[in-house]
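Asks: missing the sequence, but the structure's below:
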């Protein structure tokens, strides 16, 4: 540990597993006081032994709950938005309900948290926001990822808009665009695809392997720290060469 986030307070969504969990743990290891949230309380409970200061159940699709949580937590220096869902299929497979759910969880959740936490960041002179987007939709089209790609493109645009609006007020906002990352949800999708599902996911990565959640967390740590003080409004691609 090198205390890169010493003295800072971080709020993380979708922290019970995958990228959100890896980010919460990386922040804590580097000295931040981390408040981790998720709807999975069982997963959250396992973070207590990883140096996470506080945990709480939070449904980021509930505007009132997000506002109440922000009021409870108070000022944070770092907001990491990791909540998301991968819908499989083309436009023909996407019902209105699928479309609305994907945008609500993948995009509007970030609108809710940023709107709730930003005022106190501004009052205190600044803060950094890191949103998890995807290489799919932002840099490249992916088959059978119609609404997912649309939501992640929206996250990149949302990120740039927040960065532009508050660049002179001490606020930085960036997003991370991963390729295929080995997480519990990704492994679940691979298993559902059949016996060769995992091999198919690996085969589309030019490096011949899946990315690791810890590799995404390393970039998130940089963006959350003062080391990236001159960086805002950027969609950072970390995809193992998928978009080459």
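Replies: Thanks, I have the structure now. Please read all numbers here as calculations on a predicted model, not as lab measurements. Numbering: from 1, shown residues only.
Asks: only C-alpha atoms for contact and neighbour calcs from this point on.
Replies: Fine.
Asks: which strands and helices sit next to the longest helix that the chain contains?
Replies: Using DSSP state H to define each element, the chain has its longest helix at helix 146-166. If contacts are counted by 3 or more Cα pairs under 8 Å, 6 or more residues apart in numbering; DSSP states H and E, helix 146-166 sits against helix 96-103, strand 127-132, helix 135-138, strand 171-178.
Asks: now with 6 Å, please.
Replies: Contact here means 3 or more Cα pairs under 6 Å, 6 or more residues apart in numbering; DSSP states H and E; on that basis helix 146-166 packs against helix 135-138, strand 171-178.
Asks: tell me which of those lies nearest to residue 54.
Replies: In terms of Cα to Cα, the element of the helices and strands packed on helix 146-166 nearest to residue 54 is strand 171-178, at 23.7 Å.
Asks: JSON lines please, covering the helices and strands packed on helix 146-166 and showing distance to residue 214.
Replies: Shown next, in JSON lines, are the helices and strands packed on helix 146-166 (distance: least, Cα to Cα, whole Å):
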{"stretch": "helix 135-138", "distance to residue 214": "17"}
{"stretch": "strand 171-178", "distance to residue 214": "12"}
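Asks: let me have the ones you listed in JSON lines, extended by mean neighbour count.
Replies: Output for the helices and strands packed on helix 146-166, formatted as JSON lines (neighbours: other Cα atoms under 10 Å):
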{"stretch": "helix 135-138", "mean neighbour count": "23"}
{"stretch": "strand 171-178", "mean neighbour count": "26"}
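Asks: so where do the strands sit in this structure?
Replies: Taking DSSP state E, the strands of the chain run over residues 9-12, 33-38, 54-57, 78-81, 127-132, 171-178, 181-182, 211-212, 235-238.
Asks: contacts for the third one, please.
Replies: Under the contact criterion Cα atoms under 6 Å, 6 or more residues apart in numbering, strand 54-57 has outside partners 35-39, 41.
Asks: ok, of the residues you listed, which come out buried?
Replies: 35-39 (16 or more other Cα atoms under 10 Å).
Asks: which one among those residues gets closest to residue 66?
Replies: Using Cα to Cα, residue 37 comes nearest to residue 66 of the buried ones among the contacts of strand 54-57, at 10.5 Å.
Asks: still on that earlier bit, out of the helices and strands packed on helix 146-166, nearest to residue 162?
Replies: strand 171-178 (6.4 Å).
Asks: just checking, what packs against the closest one?
Replies: strand 127-132, helix 146-166, strand 235-238.
Asks: and the last one, what does it pack against?
Replies: If I follow you right, that is strand 235-238. Using 3+ Cα pairs under 6 Å, 6+ apart, strand 235-238 is in contact with strand 171-178.
Asks: the inter-axis angle of the strand it packs on versus strand 127-132?
Replies: Computed by axes from the mean of the first three to the mean of the last three Cα atoms, to 10 degrees, the angle separating strand 171-178 from strand 127-132 equals 20 degrees.
Asks: for comparison:
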């Protein structure tokens, strides 16, 4: 039990409901769902069981992407956020750079949460319900950013994530299915000068890089580690 989480419950949940909330927390229910929101990149993001809880690691994905857009002089980049969930990535980008963002997810419930988050953060985002496999009709984008489901179906379900939507966590092909599909679709929908930014599982770096090199042989590919020294981010830069 985390005393900091208990303090959050006492701070944000009305007194008459605190005892029940603490009981649920002790049984493994995420404090973020109990409170109903999290901070992501300085923005308030509503969360419930319909969306994955944003992780602090993903803030680095956003930060790195913003730096790359500045480094390579992208102006008002058309951006595609694949598997948007709560919309936290799209909102963070819109808040920090002038860009056009299309955010897609297969879950209608997740998109409803994302739309609320865009509204409370006062940003305009084009939300679309669509499967990753159906992206050929989207037109050209300068940026694709995604933190897709990347936990292998073969792995045991982590008790800490049992309340989160499993379709936002688990994937086929040792967890790399969505990277392969996104990269294959990206060939048809990316502008010549473009960036693909991925968050990956800590054992998937070599597999995803191999896919990227096969499909984008002329691209610069960067892999970065998270604060725990795990390979966590891949950036594919087409100049």
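Replies: That came through fine. This structure is a prediction, so every number in the text was calculated from the model and none was measured.
Asks: quick one: TM-score?
Replies: Aligned and superposed, the two chains score 0.49 in TM-score terms (TM-score structural alignment, normalised by the length of the second structure); 143 aligned residues with a Cα RMSD of 3.4 Å.
Asks: most tightly packed of the helices and strands packed on strand 171-178 of the first structure?
Replies: strand 127-132 (a mean of 26; mean count of other Cα atoms under 10 Å).
Asks: ok, residues contacting that strand?
Replies: Outside strand 127-132 of the first structure, the residues that touch it by Cα under 6 Å, 6+ apart are 77-82, 121, 171-176.
Asks: the nearest residue to residue 151 of the first structure once chain neighbours are set aside - how many residues pack around it?
Replies: Distances taken as Cα to Cα, 6 or more residues apart in numbering place residue 103 nearest to residue 151 of the first structure, at 5.8 Å, with adjacent residues excluded. For residue 103 of the first structure, the number of neighbouring residues by other Cα atoms under 10 Å comes to 20.
Asks: quick check: residue 103 of the first structure vs residue 161 of the first structure, distance?
Replies: 17 Å (Cα to Cα, to the nearest Å).
Asks: check residue 200 of the first structure too.
Replies: 36 Å.
Asks: with residue 221 of the first structure instead?
Replies: Taken as Cα to Cα, the span from residue 221 of the first structure to residue 161 of the first structure is 22 Å.
Asks: now swap in residue 23 of the first structure and tell me
Replies: For residue 23 of the first structure, the distance to residue 161 of the first structure equals 23 Å [Cα to Cα].
Asks: scan the second structure for its longest helix.
Replies: For the second structure, the helix with the greatest residue count under DSSP H is helix 57-71.
Asks: the helix or strand following that one packs against which elements?
Replies: Where DSSP states H and E defines the elements, the next helix or strand beyond helix 57-71 of the second structure is strand 78-82. Judged by 3+ Cα pairs under 6 Å, 6+ apart, the packing partners of strand 78-82 of the second structure are strand 100-105, strand 141-146.
Asks: hey, which of those is tucked in deepest?
Replies: It is strand 141-146: most buried of these by mean count of other Cα under 10 Å, with a mean of 24.
Asks: what lies in contact with it?
Replies: 77-82, 190-191, 194-198.
Asks: which of those residues lies closest to residue 232 of the second structure?
Replies: residue 198 (8.3 Å).
Asks: tell me what the helix or strand containing the closest one is packed against?
Replies: For residue 198 of the second structure, the host element (DSSP H and E) is strand 190-199. If you count contacts as 3+ Cα pairs under 6 Å, 6+ apart, strand 190-199 of the second structure packs onto strand 141-146, strand 231-238.
Asks: give me that answer again for 8 Å
Replies: Short answer (3+ Cα pairs under 8 Å, 6+ apart): strand 190-199 of the second structure packs on helix 57-71, strand 141-146, strand 231-238.
Asks: hmm, back to that, looking at the helices and strands packed on strand 171-178 of the first structure, which is closest to residue 10 of the first structure?
Replies: Per Cα to Cα, nearest to residue 10 of the first structure of those: strand 127-132, 9.5 Å.
Asks: how far off helix 146-166 does that closest one point, in degrees?
Replies: Going by the same axes, to 10 degrees, strand 127-132 of the first structure makes 170 degrees with helix 146-166.
Asks: do I have it right that residue 238 of the second structure meets residue 213?
Replies: No: counting by Cα atoms under 8 Å, residue 238 of the second structure does not reach residue 213; the two are 11.5 Å apart.
Asks: of the two, who's got more company?
Replies: residue 238 (18 against 14).
Asks: same list (the strands of the first structure) but as a markdown table, adding distance to residue 64 of the first structure.
Replies: Compiled in a markdown table, the strands of the first structure are given as follows (distance: least, Cα to Cα, whole Å):
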| stretch | distance to residue 64 of the first structure |
| --- | --- |
| strand 9-12 | 17 |
| strand 33-38 | 15 |
| strand 54-57 | 14 |
| strand 78-81 | 17 |
| strand 127-132 | 21 |
| strand 171-178 | 23 |
| strand 181-182 | 32 |
| strand 211-212 | 34 |
| strand 235-238 | 29 |
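Asks: for residue 65 of the first structure, which of those strands is the nearest?
Replies: Taking those one by one with Cα to Cα, strand 54-57 is closest: 9.8 Å.
Asks: next, the buried residues of the closest one.
Replies: By 16+ other Cα under 10 Å, the buried positions in strand 54-57 of the first structure come out as 54-57.
Asks: pick the one among the residues you listed closest to residue 150 of the first structure.
Replies: Closest approach between the buried residues of strand 54-57 of the first structure and residue 150 of the first structure, by Cα to Cα: residue 57, at 27.6 Å.
Asks: helices along the second structure, start to end?
Replies: Secondary structure of the second structure, counting by DSSP H: helices at 3-12, 15-26, 31-35, 57-71, 88-96, 108-120, 177-189, 205-215.
Asks: just name the most buried of the ones you listed.
Replies: Burial of the helices of the second structure is given as mean neighbour count (mean count of other Cα under 10 Å); helix 88-96 ranks first at a mean of 22.
Asks: what helices or strands is that one leaning on?
Replies: Where contact means 3+ Cα pairs under 8 Å, 6+ apart, helix 88-96 of the second structure is packed against strand 43-46, helix 57-71, strand 100-105, helix 108-120.
Asks: no further questions, thank you.
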